[in-house]
Structures are given as C-alpha cells and as structure tokens.
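Enquirer: just coords:
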C-alpha cells in the first residue's frame, strides 16, 4: 500500500490524496480521497503542520478501512445477500492453493442489468436447491452480462459444479447460454480479474490449470463461445 500527500501551504487549502493498492499484482480499483483542511490562521507558525498531520491521519484511516473491506470481500461486486441469495443448508470447507479453475455457463437466461441478473441468480439457486437437492447454488462465483461478479458459494467453500473435481477447483459460471449468447469485453475482464484475485488470496495456486467444464465432464458446457474464448487464456490447458 502506498500513500502520498500533496501539500499546498500558501493561502489555498491543503489537500491530501491517498492512492492505495490492497493486493500485490491484483488489478484492484484505486480510490481517491480529497479532504479539505480548515483554513490556516496566522496566530501560530506550527498550525499549518498540525493541520497536515490531522488530515493525513484521517485520510490514512479511511484508506485502511476501505482496503480492509476489499481484502475481506475480494473483487466481486455483488454479495450473496445483495442479490437475495438463500442461506446454504450446509457447507463443506475448500482448501487453499488449489490446482484448477473450471469455467461454466448456466445454460439458461442471459442478463444485462443488475436487477435482471439478481433475478436470474435466484432462479438458478432455486433450481439447484429445490430441484437438484443441493445445499446451495453450485458455483463459487458467477458473472453477469452487466460485467458484475456475483458471489455464489464464495471463497473456501466447495462447490457442486464438476463432480469429482469439486474438491480440487473453484467453479466460475457465466449467466446465460453461450452456444448463442456472446461474451462482452467487460465480462471477460471480470473473469480474469476474479482469477487473479483467487491467486493473490491463495485460493488457487499461481500455476493453476484452467479448464472448460466440457474437459472434465461429458457436457457442452461452457458453450461454444466461451470455449473459443478461454482457449486463448494463459492458464488454459488442452
């Protein structure tokens, strides 16, 4: 994490800008705080320095709080609670430094807005829990046509997405059917960002292997368009 302070100590206000990166190597969004200090009075030569110290401490605290929230949550945009997900019936722990990440599609409805994606996610979870009898939605994370990453089972919880591979992988699914739906650049960027985050937090190893679901099960998943796309990603293995 790095901090830099820019001081203007004439009659103009003092501004402190905090520029921070929470995780090394992760393409993390950068937030900026512009904090206006009180006007300087001329009764004491030490007061400008005191103002700088006070404002710097406030900016530092804000940066730590935001960075801590990022570290806890990761890169996903929408938590399970935010999209209205049901609580799991039970969970199974998933280890760290896994060797595989497996890409899927839900083979159902495509969505382009946050509201539409929330509805689709609830439908997918209901199908997995009520029709298939699973304890939760099957995937660790899902990506919508709006470019958002949605929490499924989340970190360190074993999914139900690739039979005997569940214990050794995380499952990431795109909402839609990609035999005809197409991936947008923001969706591809979201998936790569999520994979980088998984490496940085130690969920998967830095040398992980990326598979499409069809490589580990007899299925068309993750659809032709996703299949054609991921074969060009650096960790994919044929």
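Expert: Yep, that arrived. Keep in mind that this is a model prediction, so the values were computed, not measured.
Enquirer: switch to C-alpha atoms for all contacts and neighbour counts from now on
Expert: Noted.
Enquirer: helices and strands around whichever helix or strand residue 171 is part of, which ones?
Expert: According to DSSP states H and E, residue 171 maps onto strand 169-174. Secondary-structure packing of strand 169-174 (3 or more C-alpha pairs under 8 Å, 6 or more residues apart in numbering; DSSP states H and E): strand 98-105, strand 141-143.
Enquirer: let's see 10 Å
Expert: strand 98-105, strand 141-143, strand 149-151, helix 185-200, strand 204-212 (3 or more C-alpha pairs under 10 Å, 6 or more residues apart in numbering; DSSP states H and E).
Enquirer: let's bring in a second model and compare:
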C-alpha cells in the first residue's frame, strides 16, 4: 500500500523512501552493500604480537588464538655489563629503593661484626686491690700445719730467683686462682705447701707463698738459708712461646726485698742468684736471668756457688 502522492515514476518498478526493500521487476532485492574504498583502507599483511592475548585494531579488539612461536637468543653477557643493563632498565624509584636496601644490609653486617667480635672480645680487666702485696688470706690459701717451718739462718743472705714454667697470670683473679692450683698440687701430690716464699704475678703483684722466716722447698741444700722467689711464666727466650719479664714485676720484687731488709728478714748485704747459678737447670729462663744480673745485689762473684748453708754463713761479708 502506497501513500498518497508517492506513485512509482518508473514503469515496472516501485520504491519507497521509508522502506529498506526495493522491488525491481516484481522481485524483492536487498539494498546494495556499500563497498569500502580500497584507496583509503590500510592493508596489514603481517602482524607480530608478543606477550598479549588481545590487541586493538581500529575500533575493534581482536583475540589472539593462533599459535605463538617463541624464538629466544641467549648471549653471554659479562656481569658488569649485565648490571649496567639492569640499572638502565629500572626506574629512578627502583634504583633508590635498591640503594636504601643495600645500605641497610651493610649497616646490619657492621653491627653484627661489632657486637660479636669487638664488644664481646674478652678484655683483661684487672679488678684486684690497689695493694701490690697479696697475702695468703687474700688469695684464699688452704691451712696446712707444716707451713710454719722456720728457717735456721737469720737474717737471710741468699735470694734465689726461679720461674714456674707455667702459663702467665695477667690479672689478680687469674693469679689468685693459679696460687690455689699450685698449692693444691703440692699439698695433694707431695704433702707440702707451696715451695716458694713468694711468687711474682704477671700483673705486677707479689703473692705470699710460705712467706717470710719460713723454710721453702725450692732449691735442694739451700732451702734453710735462702729466700725463694718464683715468677709465673716461662722465661726461656729460646722457646717459640715464652714470657717476657716486665719492669713492673722487677720493681715490685725489689720493693719486697727492700722491705725484707727494713724488717730484718734479709741481710743488708744479701746476694741474688738465679737457680741455674746453684744447680743444673735452665731456671729462671734467659729473659729473667738477664734482667736480675743488672741488679745491684746480684752475685757476680759467685760467692755462694758450691757452698752449703753453714759455709755461706762462715763467710765474712764486706760492708759497703
């Protein structure tokens, strides 16, 4: 049915501007499909897509459903070059983050080394008394009935220097422990007290052995008429590991000897010898032996060598 005034103008053909169907020669036909102009349309002959399941062409998203072929080329790259390329491919924020993390790691390593190696490193701290003369009571000596054996000759004319050949004691606590160990050994093994009258610690203190006016057990044939002094340590310089005598040890020993003269325990003309001057031994070791030879009272003339106690006291000493 046609509206009024819109009769077809061509014989055998009807058309309508309001209809999508065109009737030609009594046949219905679809409207012609416009053909796009090839002159303005780009032609894509080959398209490579990587790391994507969809891509955009024009106003459409196209899904990638075909097989993906991966061709990788591995090249040997040096570590410095690799690091340079890695840095170049990072952002500024990433580089800053890496630097901060690296600084934190370095700081942690420094703190670990400091607290495990430096802070916890044992330090020889001498917390002993200021007094350099340490009595038996102070180092907690055991009581022993036979300790108080008096000497037969007074005042003493002979001082014999020896070394213990044991490990040195560098602090007051170590020396006190060594004194107790030394006493326990002689009491339990030989049934007599510490063989020395006094011992000199490597801390520079003088430790009382059996003490003044008591007979020691340090040098055969001379115990009754001599003062035996032992130095903690091994002073043989020819040994790979040896102890070196210090000025503090020597000075404290001389102070003790001066006190002995003052109190009448030592003869003012007393003589100092090393144990090797009286018997076949390496004691007191070359380091200590060389040091005592410089003392004023050292017996350079060997007055007491190969003499008994009685013979020593028959000698008339020259008064200075």
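Expert: That came through, no problem. Keep in mind it's a predicted model, so treat the numbers as computed, not measured.
Enquirer: so after superposing, what's the score?
Expert: For this chain pair, the superposition-based TM-score is 0.65 by TM-score structural alignment, normalised by the length of the first structure; 163 aligned residues with a C-alpha RMSD of 1.4 Å.
Enquirer: returning to that earlier point: quick one: closest of the helices and strands packed on strand 169-174 of the first structure to residue 236 of the first structure.
Expert: strand 204-212 (4.3 Å; C-alpha to C-alpha).
Enquirer: ok so, going back, want to try TSV for the helices and strands packed on strand 169-174 of the first structure, with mean neighbour count and distance to residue 170 of the first structure as columns?
Expert: Formatted as TSV, these follow (neighbours: other C-alpha atoms under 10 Å; distance: least, C-alpha to C-alpha, whole Å):
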stretch	mean neighbour count	distance to residue 170 of the first structure
strand 98-105	24	5
strand 141-143	26	8
strand 149-151	26	12
helix 185-200	18	9
strand 204-212	20	8
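Enquirer: distance to residue 229 of the first structure added to these, as JSON lines?
Expert: Listed next are those as JSON lines, based on distance: least, C-alpha to C-alpha, whole Å:
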{"stretch": "strand 98-105", "distance to residue 229 of the first structure": "11"}
{"stretch": "strand 141-143", "distance to residue 229 of the first structure": "15"}
{"stretch": "strand 149-151", "distance to residue 229 of the first structure": "18"}
{"stretch": "helix 185-200", "distance to residue 229 of the first structure": "9"}
{"stretch": "strand 204-212", "distance to residue 229 of the first structure": "10"}
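Enquirer: which stretch among these comes nearest residue 232 of the first structure?
Expert: Per C-alpha to C-alpha, nearest to residue 232 of the first structure of those: strand 204-212, 10.7 Å.
Enquirer: show me what that closest one is packed against.
Expert: strand 98-105, strand 169-174, helix 185-200, helix 224-230.
Enquirer: and the third one, what does it pack against?
Expert: I take that to be helix 185-200 of the first structure. Using 3+ C-alpha pairs under 10 Å, 6+ apart, helix 185-200 of the first structure sits against strand 98-105, strand 141-143, strand 149-151, strand 169-174, strand 204-212, helix 224-230.
Enquirer: need these in TSV with distance to residue 61 of the first structure, can you?
Expert: Putting those into TSV (distance: least, C-alpha to C-alpha, whole Å) gives the following:
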stretch	distance to residue 61 of the first structure
strand 98-105	34
strand 141-143	31
strand 149-151	27
strand 169-174	34
strand 204-212	31
helix 224-230	40
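Enquirer: looking at those, which is closest to residue 190 of the first structure?
Expert: Closest approach to residue 190 of the first structure among those is made by strand 149-151 (6.6 Å; C-alpha to C-alpha).
Enquirer: output the residue interval of the second structure matched by that closest one.
Expert: Strand 149-151 of the first structure corresponds to residues 206-208 in the second structure, going by TM-score structural alignment.
Enquirer: next, the mean deviation of the matching stretch compared to the first structure.
Expert: When the first structure is overlaid, stretch 206-208 of the second structure sits 0.6 Å from its aligned residues on average, using mean C-alpha distance after the TM-score superposition for the first structure.
Enquirer: tell me the contacts of the alignment partner in the second structure of residue 192 of the first structure?
Expert: Under the alignment (TM-score structural alignment), residue 192 of the first structure maps onto residue 254 of the second structure. With contacts defined as C-alpha atoms under 10 Å, 6 or more residues apart in numbering, residue 254 of the second structure is in contact with 248, 260, 295.
Enquirer: burial measure for the alignment partner in the second structure of residue 230 of the first structure, as a count.
Expert: Under the alignment (TM-score structural alignment), residue 230 of the first structure pairs with residue 292 in the second structure. By the criterion of other C-alpha atoms under 10 Å, residue 292 of the second structure has 18 neighbours.
Enquirer: what's the matching range in the first structure for the helix or strand hosting residue 311 of the second structure?
Expert: Element membership for residue 311 of the second structure, per DSSP H and E: helix 309-314. On the first structure, no counterpart of helix 309-314 of the second structure exists by TM-score structural alignment.
Enquirer: give the buried residues for that helix.
Expert: 309, 312-313 (16 or more other C-alpha atoms under 10 Å).
Enquirer: equivalent analysis for stretch 104-123 of the first structure, please.
Expert: Of the residues in stretch 104-123 of the first structure, 104-107, 109-111, 114, 117-118, 120-123 count as buried by neighbour count, 16+ other C-alpha under 10 Å.
Enquirer: whereabouts in the second structure does it align?
Expert: The aligned range for stretch 104-123 of the first structure is 162-181, by TM-score structural alignment.
Enquirer: what is the longest helix seen in the first structure packed up against?
Expert: In the first structure, assigned by DSSP state H, the helix with the most residues is helix 47-73. Applying 3+ C-alpha pairs under 10 Å, 6+ apart, one finds that helix 47-73 of the first structure contacts strand 15-16, strand 35-36.
Enquirer: distance between that helix and the chain's centre?
Expert: Put simply, helix 47-73 of the first structure sits 24 Å off its chain's centre (C-alpha atoms, centre = their mean, to the nearest Å).
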